[in-house]
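Chemist: Mind folding the following:
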Amino acid sequence: MRVVLSTYGSRGDVQPMAGLAVRLRELGAEVRVCAPADEEFAKLLGGFGVELVPVGPSARALTTEAPPPSSLPERAAAVIACQFDAVIAAAEGCDAMVATGMMPAAAGGRSVAEKLGIRSVSVTFQQLTLPSLRRPPLAYQGRPFPPEVTDNRVLWDLDAQSIDALFGEALNTNRASIGLPPVDNVRDYVIGDRPWLATDPVLDPWQETPDLDVVQTGAWILPDQRPLPAELVSFLDAGEPPVYVGFGSMPMHGSKDAAQVAIEAVRAQGRRVLVGRGWADLGLIDDQDDCFAVGEVNHQALFGRVAAVVHHGGAGTTTTAARAGAPQVVVPQLADQPYWAHRVADLGIGAAHDGPTPAFASLSAALGTALTPETRARARAVAGEIRTDGATVAAKLLLEMIGRERPTASA
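Modeler: Below is the predicted model of the structure:
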């Protein structure tokens, strides 16, 4: 059996696909992953012997350029075109596709599968894009919902209209180029009849809704066996567990200020500091020996050795810290990150920082909560409840799906 996994986005969109790819290979499937042409993604997948088919420009460059919101439709059009250019060739002869990533990329992937007549499933790594009358949708940058509208059903209708306005023309132009009919509702086309939610049910409980049949598989965790660098181990061994500060794939414009505020706030708690450079390229502010900076390392091994994790609130980082039993301080920047911040606070495993810009006083208050013995005890208790079989569950479901009748290719 041959499977193609298609995504476009940050590391949080690519690493779970690597986790699924590893499990699929263990079950005998041939797998290739279509993802942005970033060197770190190629290295990540290559380390597990998984083929990367590069799609489009660097996701890091696209993220850190910080374009105005008005450029979103143009960028989306380029992403969709790249999907059609690269994924069609990669998916030829495959039995199934898993599509995820930013909405236009997933729409392109699903369209490719439709054209080739292969089964496809849509997956999301957070539930906020799945319509539910229990909560409002996320608003796209530069397209806020009318403040007077509070009915969730109306807001979800507006969400569909907004997505069509942003991505519909580009998607349907590309679909027409390969002989596919236009899509009337981009969001519902991407989600499909039975989407998968690849998140942990403790951290992200899905509440059943009559409007959508969602399969929650658990988070797709990629087991990481890499040893920590020797210099990092020496730093960890030299004193009490430090507080890790890193914002992953978030550019954190004004990152020098973010690093300074974070280091000073952690020091004020009497703790050492471990700075994760990330896409913001955070660095040290002086040469004191209570601070150390690292690049891309094994977070699964590292987070078990820190006093707390200060991060942006991506689904992957939140799950990894929770599995490690590390208290968290979430400084959410955008999209689903405020949701994860509130989940961390609601579960009692850390603190949600108020807003995206840390100040000394606000970050100190959040650290004061995260570093209490009560929070540490709660974080360790929740760690034992996190599922680790999500990628295996998804791999088995996908192979079962392949075993059913193959759909007919579009003419």
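
Chemist: all contacts plus neighbour counts: C-alpha atoms, from now on.
Modeler: Will do.

Chemist: wait, residue 6 sits on residue 97?
Modeler: Yes - taking contacts as CA atoms under 8 Å, residue 6 lies within contact range of residue 97: 7.1 Å.

Chemist: More neighbours: the two, which one.
Modeler: The residue with more neighbours, out of residue 6 and residue 97, is residue 6; 30 against 27, by other CA atoms under 10 Å.

Chemist: Identify the residues contacting the more buried one.
Modeler: Counting by CA atoms under 8 Å, 6 or more residues apart in numbering, residue 6 touches 33-35, 87, 97-101, 106, 109.

Chemist: compare with the first, here's sequence two:
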Amino acid sequence: MTMRTGLVIGAVVAALALTAGVVTVQIAQRPSSAAAVGSPSAPAVTAEITRTTLVQTAFVDGTLSYGPTQPVESKAAGTLTWLPTAGDTVERGRALLRADEQPVVLLYGDLPMYRQLVPDTVGNDVKQLETNLRALGYTGFTVDQRYTTETAAAVKRWQKDLGRPETGTVDTADVIYLPGPVRIASRVARPGAAATGQVLTWTGTTKMVTAQVPTQDTTWAVKGAIVDVLPSAGVTVPGVVADVGTQASTPSGDGDANAPAGGSAQQTTLTVTVTIADQAAVKGLDQAPVKVRHVLEQRENVLTVPVTALLAPIEGGYALEIVDGDRSRLVSVRTGLFADGRVEVSGAGIGAGMKVKVPA
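Modeler: I've put the predicted structure just below:
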């Protein structure tokens, strides 16, 4: 029996489990510790003490999609004669629908079209219209809050290009304001139906991830935080936390049948939205389940060893068996962060580049 075999009674087992950000470590104990172990009868299996940045991560489930659908409400009278198809992208200045063959045009803005715009009208809605006209290439007016004769002249040129009557005024049914370009999600009405009311639904044009995260687990979800998006197939894609909901929700249903009386196993959640800059990397995916990997804790410039190198003397604490040529010695260490099968260690007598014994 070798000196190490006599000292260690059985094998030392180390395991690292990471579930929902909780780390569990199980390490078998030694009966006693010693300052020196002596010369092993066979070459030791070793690993190097490294200095690195240790990052502990966790995952949440999410869905990759174009985001929530929103309705398109038309105020146009008459009959629907044309609608875009699902999947089409509509940009500023293009028709969202045709009523009696007259286009109802998409413009960008947050203020709905709530009144007719005519010369001498003053307000933020005038400035919003003029901003859109300028973006479409129409000039000869000042972008401000006053609808002038110069604005009316630009509107006539715009109406001529659209094939609409050149009135120089803009009616509430002529345009629909939305925040930006839209992707048509579905047709709600069909050509031949009345043009007034909800006719389409839309989403944004870029894919994003939405995840319902338990409220107590959202400390990582800070606007601007960098995360990784992992589709079920394909490469990992960088993402950025764009929004964290403020309204907590509880999943619908009857809850857990095994929950205690008067209680529920359901958790309140917040919606976390993650944007993806590299849209090409998620091409072809829609309504797809993904994982969002985020950082729980990070330690920079620390010494680390494989978790399996840790020894647990019966007196308590942890130790490493440092291998130096054909001899080895035990060194007490303090542990820090556990992540990806490694553990942060510190203590006198250890340094980067040293060799530690690990199970064969």
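
Chemist: Superposing both, give me the TM-score.
Modeler: TM-score of the superposed chains, computed with TM-score structural alignment, normalised by the length of the second structure, equals 0.25; 140 aligned residues with a CA RMSD of 6.1 Å.

Chemist: hmm, back to that, now, which of the contacts of residue 6 of the first structure sits nearest residue 340 of the first structure?
Modeler: Of all the contacts of residue 6 of the first structure, residue 101 has the smallest distance to residue 340 of the first structure: 17.9 Å, by CA to CA.

Chemist: And the helix or strand where residue 187 of the first structure lies, what does it pack against?
Modeler: Using DSSP states H and E, residue 187 of the first structure falls within helix 186-191. When contacts are defined as 3 or more CA pairs under 8 Å, 6 or more residues apart in numbering; DSSP states H and E, helix 186-191 of the first structure packs onto helix 103-116, strand 119-124, helix 152-163.

Chemist: could you redo the last one with a cut-off of 10 Å?
Modeler: helix 103-116, strand 119-124, helix 152-163, helix 169-177 (3 or more CA pairs under 10 Å, 6 or more residues apart in numbering; DSSP states H and E).

Chemist: Next, the angle helix 103-116 makes with the third one.
Modeler: Computed with axes from the mean of the first three to the mean of the last three CA atoms, to 10 degrees, the direction of helix 152-163 of the first structure lies at 80 degrees from that of helix 103-116.

Chemist: again, but for the second one
Modeler: Taking the same axes, to 10 degrees, strand 119-124 of the first structure and helix 103-116 form an angle of 170 degrees between their directions.

Chemist: Which residues are in contact with each of residue 6 and residue 97 of the first structure?
Modeler: Jointly contacting residue 6 of the first structure and residue 97 under the rule CA atoms under 10 Å, 6 or more residues apart in numbering are 32-33, 91, 109-110, 122.

Chemist: What is the nearest of those to residue 373 of the first structure?
Modeler: The nearest one, if we look at those relative to residue 373 of the first structure and count by CA to CA, is residue 122, at 40.7 Å.

Chemist: Thought residue 98 was touching the closest one, still the case?
Modeler: Yes - the pair residue 122 of the first structure and residue 98 passes the contact test of CA atoms under 10 Å, sitting 6.1 Å apart.

Chemist: Pull up the overlap in contacts between those two.
Modeler: Contacts common to residue 122 of the first structure and residue 98, judged by CA under 10 Å, 6+ apart, are 6, 106, 109-110, 196.

Chemist: Spatially, which two of these are the most separated?
Modeler: Maximum distance among those (CA to CA): 15.3 Å, for 109 and 196.

Chemist: And those two? Which one has more around it.
Modeler: More neighbours surround residue 109 than the other of residue 109 of the first structure and residue 196, with 34 against 24 (other CA under 10 Å).

Chemist: Can you give me every residue that contacts the nearest residue to that one once chain neighbours are set aside?
Modeler: For residue 109 of the first structure, ignoring the flanking residues on the chain, the nearest one in space by CA to CA, 6 or more residues apart in numbering is residue 99 at 5.7 Å. Going by CA under 10 Å, 6+ apart, residue 99 of the first structure touches 4-8, 17, 34, 105-111, 113, 120-124, 190-191.

Chemist: Recalculate using a threshold of 7 Å.
Modeler: Contact partners of residue 99 of the first structure, counting by CA atoms under 7 Å, 6 or more residues apart in numbering, are 5-7, 106, 109-110, 121-123.
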